[in-house]
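Asks: okay, here's the prediction I keep looking at, along with the sequence it came from:
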Amino acid sequence: MGEGALGSLQMRRTLIVMAGFLLLYAGLMYRLVDLQVLQHPELEVEARRNREREILRTPRRGDIVDGRGTLLATSIPARTVCADPMLIGGYAPVVARALAPVLGVSELELQRRLLPRVRQDPATGRWLTNRYVVLARQVPLEQWERIETAMRDLDLGVDVTRLGVRERRMIQQVRRYGVFTDPFEDPVRWYPNGPLAAHVLGYTRVWDREEDGRGVRERRGADGIELTLDGELAGVRGWRVTETDGRRREVVRLRDQDVAPRDGWNVVLTLDAVVQDILERALAEAMERHQPRNITGLVLRPRTGAILAWAVLPNFDPNRLDAAPLEARRNVMITDIMEPGSTFKVVVVGGALNDEVVTLEDVFDCERGRFFYAGRILHDPHPYDRLTVREIVAKSSNIGAAKIGMRLGEARLYEYIRAFGFGSLTGVPLPGEVPGTVPAVKNWYKISIAQIPMGHGVAVTRLQMAMAMAAVANGGVLMAPKLVERLEDGRGGVVAAYAPVAVRRVLREEAARALVEALKTVPTREGTARAAAVPGYTVAGKTGTAQKAEPGRGYVPGKYVSSFIGFLPADRPEVLIAITLDEPQRGYYGGQVAAPVFRQVAERVMQYLGVPPDRPEEAGSALAAAGAKGTAPVRSDRDQSRDVN
């Protein structure tokens, strides 16, 4: 081949190479123009979407406090702990070993979560390795500090001084950025007193839901005050737009797109934590002593309806909700109904006194304890002969109450039952309340006029029965139960205040006063509740012992609801206390199992509230006797058994 031909071949090769470079350059230029000009708007939106993130700013849930400011429920700062599996890579076993004891999870489970996973992006078709995985939610800040320390001191099993710069930098990245917190706030709801007043406070739950195409995690009330006042406690969410890196860590806040949340209001209850504790301790002792299915107690101010204590046992700890049986969470004070038994006699006697169809001194023949009416035999626990209305109340005569009901009449008895609030919701701000069962007169049987006055044939809640007795103590005026005193903002400013609510006048003041006189005889030597007497104070109250009925079985032998409801000082009552035991063992009369609990609570509450005795000479002698013996006088079970009914 000649030199000319060789030169021509080289020239062609050079031209081909140059043409290739020109085509490659043209392609690159086209791609650059395509990205920078033609697709610029779409790519800019996608880049911003990948870079910018709208973070919901969670408001602080309001506190719940008692009337004296004692903290009952609050929110403590917490975080969601996350990890970058791609960054951690082969160090996953070491990280899992270090964090498992701090997080309280198994090392194997933690290692499984830290394994990198590959997925295909449906929008771009690209394969991506996950750089974000949740390790734990609602981690308190102090626990997060321990996690940071564990990562900072992470032992990777290598001598770092012998590693190159690149390897040392990689280890530093794992220690500093391998585990991090999500910018979303994730506070924990905390109840500092554990189970104290749990059935009033309720609890919260965390819900995950979709909103505008994104997942939203929020804490909402699930029971108790937490549920009924959820809107007031929850506050209003804020939001901010921020830039995040590949691991969703916040880089830059866009200050012009930052809306602050409005924290929830604080709820001030009428409860008094000290009175609540006194009540719960007394109920716990009675629970151990009598082994009932459940026991409830209520302490309230008759003049305002303000509830100082509300207790249900068995109870639960809202901090450990998963450990609480469902039955223990039932607020049986308002969710369950019962035949009230003899406490209901205040309705028929009060109505008859109010209509002036009887006086306290009117006499009724109690038939020596057996009264045949409408094909049934009504019984008294003792063979009473002739009793005054006052004595019928004191001795809790069923036959006497039935005859008073007959004199009052079906229509008026029904009207008084409804006027006292039975068959209607009380309006207490707690979920699950039922109205009870009060059959209309047209549905009564012939025996109903005799059975209902003694507390059979109607079904009521324990709260309804307590509020009815409170109406008697309050001069005949029925009050709505008051549980919330006010709402406050974070600085203590009052947002809303709630005044006592008088529902209606049920009895004339004179009739109510006469009924109180009769109720004063119950906790005496002549009455059914000597064990309810409180030294230094005049107590008025009523026992109740109702045999339980079950569907298809009728009244079941050996199953009773036992109660005592009383108030003191009787003529100017400061507190009303209601105690009810469902199916107690080792005794079942109200005067035997409930009245002693009433006395125990009343003595301590009167002392705590500083209520002066209305019979100071009796209080002095009782204290002297207790001091001489070194203990308070205690009556024997045998003595108590004689005055129960």
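Replies: Ah, there it is.
Asks: every contact and neighbour count from this point should use C-alpha atoms.
Replies: Noted.
Asks: so R320: helix, strand or coil?
Replies: State at R320, reduced to three classes by DSSP: H, G, I helix; E, B strand; the rest coil: helix.
Asks: burial of it, as a residue count?
Replies: R320 sits with 11 neighbouring residues when counted by other CA atoms under 10 Å.
Asks: quick one: it from Y203, how far?
Replies: To Y203, R320 is 10 Å away according to CA to CA, to the nearest Å.
Asks: then A440?
Replies: A440 sits at a distance of 38 Å from Y203 (criterion: CA to CA).
Asks: more neighbours: which of the two?
Replies: Neighbours per residue, other CA under 10 Å: of A440 and Y203, the larger number sits with Y203, 23 against 11.
Asks: list the contacts of the more buried one.
Replies: With contact set as CA atoms under 8 Å, 6 or more residues apart in numbering, Y203 has these partners: G221, A222, D223, G224, E226, L227, P318.
Asks: same check, this time on N130
Replies: Neighbouring residues of N130 by CA under 8 Å, 6+ apart: D84, P85, M86, P116, R117, V118, R119.
Asks: pretty sure the third one sits in a helix.
Replies: Translated: M86. Yes - the assignment for M86 (three-state DSSP) places it in a helix.
Asks: pull the contacting residues for it.
Replies: Residues in contact with M86 (CA under 8 Å, 6+ apart) are P116, T129, N130, R131.
Asks: please apply the same query to the last one.
Replies: By CA under 8 Å, 6+ apart, the residues touching R119 are W127, L128, T129, N130.
Asks: got it, and the second one?
Replies: Taking CA under 8 Å, 6+ apart as the criterion, P85 is in contact with A92, L114, L115, P116, R117, N130, R131, Y132, V133, G178.
Asks: the first one against L114, yeah?
Replies: Yes - contact between A92 and L114 holds when scored by CA atoms under 8 Å: they sit 5.8 Å apart.
Asks: put this next to the previous one:
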Amino acid sequence: MMHDLEIQTTLGQQRKLRVLFGFYLAAFIVLALRLCQLHLSPGNMLSDEEMLHITDISLQDARGEIFDRNGVILATNKKAPSMWVDPRRVRAGEEEKLADLIAGRLGMPRDEALRKLARTDENGKPRKFNMIKRWLTDTPEETLEELRTQSNGALSVIQEPIRYYPHQDSAAHLLGFVNRAGEAGEGVEAAFDRHLASRAGVFRVKVDNARRPLSSSTLAYEEPEGGELLQLTLDVNIQHNLEQALDQRMEETLSKAAMGVVMDPHTGAILAMATRPAFNPNDYDKFPAELRKNRAIIDVFEPGSAFKIVAASAALEHGLVTPDTMINCEGGVFNPYGHSIRDFHKMGVEPFSRCFEESSNIAHIKLAAQLGEARLEEWIRKFGFAARTSPDFPLESRGLFQPRNKWSRLSMGSLPMGQEISVTMLQMARAFAVIANGGHMVEPYYVERAVARDGRVTYQHARGEAARILSPKTAGTMQQLCHQVVLHGTGTAANIMEYRAGGKTGTAQMARTDGGRGYDKDRYTTVFAGFAPLANPRVVAVIVVQEPRIKLRYGGYVCGPVFKKVVSEALAAMNVPEDPVTDPEIVAKHEKEMKLAEAARLAAEKKNAPKKPAKPEPPKQVEKVPEADPDTVTEIPLDESLVAMLTPLDGLDLVARRTGDRMETSLPDLTGLTKRQALERLQRIGIPLDAQGAGWVIAQNPPPGTALMDVAVCALQFGRPGQEPAAEALPGDEPKTTM
């Protein structure tokens, strides 16, 4: 028995020893692990109490600015006020009153304001903070202070970063925008976001019970990195001029939309690119997405006769034709491929130079027939159509062009004159650059470089060697042919006397939108594409105006004046040496126009000179103006350069003031007419126009019924129907009193 008891005691002690050993071993392991943890992560030595009073503060740096080629800021950053509320501080029973005040001052629905003042969220949890409205850039500081005061401190204002575009809607489609969350949307903002975006830093500190950082309590710090600076190839002055010219022409021609591009033909650098109507990237969310897209690179259109440079260049390059080659234009009607082709200018047998000058469809279809289907398709692709022009534009369309195996029997009669193919405006600019630069295919681009905050260049546009697709001889011949289009052909409205220019017009019907097949007879796309100066082309420009609502819906008439204005101003601003027109016929015509303009200027000075009070004279009968002899009536054609001056005939008595076959002796009532209608009416009676505003005529001076003999200029105020005329009198002569 004793032996058994000793054995049991020994076993019990061993069991206790094992338990005790296991306990100490577990404690040792826990202690060792804790020591390792503390050794590897010193910050974790803080107690749970201390951890409750540590916070990470996010440090934001500015997004990179965007500049034009001359260092003008196009996109930058600024602070904008945002209003928030501490619902706990809203006095009980005053929620309705405060919601009314917020709704009235900040322009938001009353119910929404009331919800934002609620003390609990949707889940019933108490709220200490709720944003009322952010980025109140249009709200005066006085209004925000009034709200803060009347809320008894429940409302507060904080300053938040916001992207700012100082030139408002200028170059908006190219720049894109940054949304309220700081995310890039479209344009260069999105395409180069990796360079422009900043990287946030972090500041870990101890805070007191009120969440205020304690001094000398920094636990960690990671410095933020500001976004890189981006320099574009744009010239803000050329950009503004292009936009203003497009806006003006849209108004004059009652057009739905317009776009334009100006490019260096030797490098591909884009100097200006505009799409109208525009949007303001500062208020991007107030505009529909359709209006924000860059139609200059996304939308496609049939180029019409501007596309004839492809067949013409190919035929010249293959030696199938020279400028002097005689081509039978069939009297203006031709029936190849079972389809009737017509020319606007009916011609017989003419040299190719004249056929190109007058944009003969028949001549270019015959050239394409000599090329054959395979070579025509090859040259269309050689000129860059059906392919994207540049990696700078990730959303760019390729255009629409079917491969040869899908052509119809009418394709050879359609493609040479710019039908059965749709292109982007940028593709047209690149094609004309080939002619302007002597035969090379360049790559359009608009971002020159990106520069980090420390001065490092992180991106530089790499200009590769441009492939030659035309011989210098062919390119030179095409330059001369395009110059004749501007001097004597369909593009005379684009002629620049100081800089010889070349180009090609295009007019194309637009596809039907009612679901039917074919074209809409009332909707047109008008195009002018060209370059200048001829001696050494420095710019290529393409102007597109869509759906003009005037009688003369031709590319030369609608788009030519925009090209003339934009290109002449750009070359002068670039200090390009003049390359004046020397053609005797054109010089003589220009000198005549200048004399008319000078006479108008002198007459305007005389009209504006102080007048002596008229002495009372006995009443006398107003004699009827005798009918003018048709042989002595001087007809002066409408010229865009003179229309722009508004007073081409001011004070001149060389033109009989007539309306058709009926003589008018008094000024008609022009109220309710558009600017174009009023201008045409006044031109028929030889009265110059002085226009103010936009819209429809709401006031005129002199008033209707004034004798034409007493009218030197008619001043018209334009506005919306029902709008009251301005209180101040319109400029212009007061009607003379006939005594």
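Replies: Perfect, I can see it now. Everything quoted here is computed from the prediction, not taken from an experiment.
Asks: how much space is there between N608 of structure 2 and Q692 of structure 2?
Replies: In terms of CA to CA, N608 of structure 2 sits 18 Å off from Q692 of structure 2.
Asks: thinking again about what came up before, pull out the buried residues from the contacts of P85 of structure 1.
Replies: A92, L114, L115, P116, N130, R131, Y132, V133, G178 (16 or more other CA atoms under 10 Å).
Asks: so which of these belong to helices?
Replies: Residues of those located in helices (DSSP state H): A92, L114.
Asks: quick one: which of the buried ones among the contacts of P85 of structure 1 is nearest D380 of structure 1?
Replies: V133 (71.5 Å; CA to CA).
Asks: what does the closest one align to in structure 2?
Replies: If you follow V133 of structure 1 across to structure 2 using TM-score structural alignment, you land on N130.
Asks: pull the contacting residues for that match.
Replies: Applying CA under 8 Å, 6+ apart to N130 of structure 2 gives the contacts W84, V85, D86, P87, K116, L117.
Asks: so what's the residue count around the alignment partner in structure 1 of L395 of structure 2?
Replies: Matched across to structure 1, L395 of structure 2 falls on G432, judged by TM-score structural alignment. Around G432 of structure 1 there are 14 other residues, counting by other CA under 10 Å.
Asks: ok, A220 of structure 2 next?
Replies: The tally of other residues near A220 of structure 2 (other CA under 10 Å) stands at 11.
Asks: make sure it is indeed in a strand.
Replies: Yes - A220 of structure 2 forms part of a strand when assessed by three-state DSSP.
Asks: so who does it touch?
Replies: By CA under 8 Å, 6+ apart, A220 of structure 2 lies in contact with V202, F203, R204, V205.
Asks: that one and L40 of structure 2, how far apart?
Replies: 16 Å.
Asks: got it, and I365 of structure 2?
Replies: Separation of I365 of structure 2 from L40 of structure 2 (CA to CA): 82 Å.
Asks: go on, Q479 of structure 2?
Replies: The spacing between Q479 of structure 2 and L40 of structure 2, counted by CA to CA, is 75 Å.
Asks: before we move on, what about A191 of structure 2?
Replies: 43 Å.
Asks: swap in A600 of structure 2?
Replies: On the measure of CA to CA, A600 of structure 2 and L40 of structure 2 end up 90 Å apart.
Asks: among those two, which residue is more densely surrounded?
Replies: Set A600 of structure 2 next to L40 and count neighbours by other CA under 10 Å: A600 wins out with 22 against 10.
Asks: residue ranges for the helices of the stretch 251-400 of structure 2, please.
Replies: Secondary structure of the stretch 251-400 of structure 2 (DSSP state H, counting those that start in this stretch): helices at 289-292, 295-298, 308-317, 352-357, 361-371, 373-382.
Asks: tell me which residues in whichever helix or strand comes after the last one are buried?
Replies: Just to be clear, that refers to helix 373-382 of structure 2. Using DSSP states H and E, the helix or strand that follows helix 373-382 of structure 2 in sequence is helix 411-414. Using 16+ other CA under 10 Å as the test for burial, helix 411-414 of structure 2 gives S411, M412, G413, S414.
Asks: what's helix 411-414 of structure 2 packed up against?
Replies: If contacts are counted by 3 or more CA pairs under 8 Å, 6 or more residues apart in numbering; DSSP states H and E, helix 411-414 of structure 2 sits against helix 361-371.
Asks: the helix it packs on vs structure 1 - mean distance after superposition?
Replies: When structure 1 is overlaid, helix 361-371 of structure 2 sits 0.7 Å from its aligned residues on average, using mean CA distance after the TM-score superposition for structure 1.
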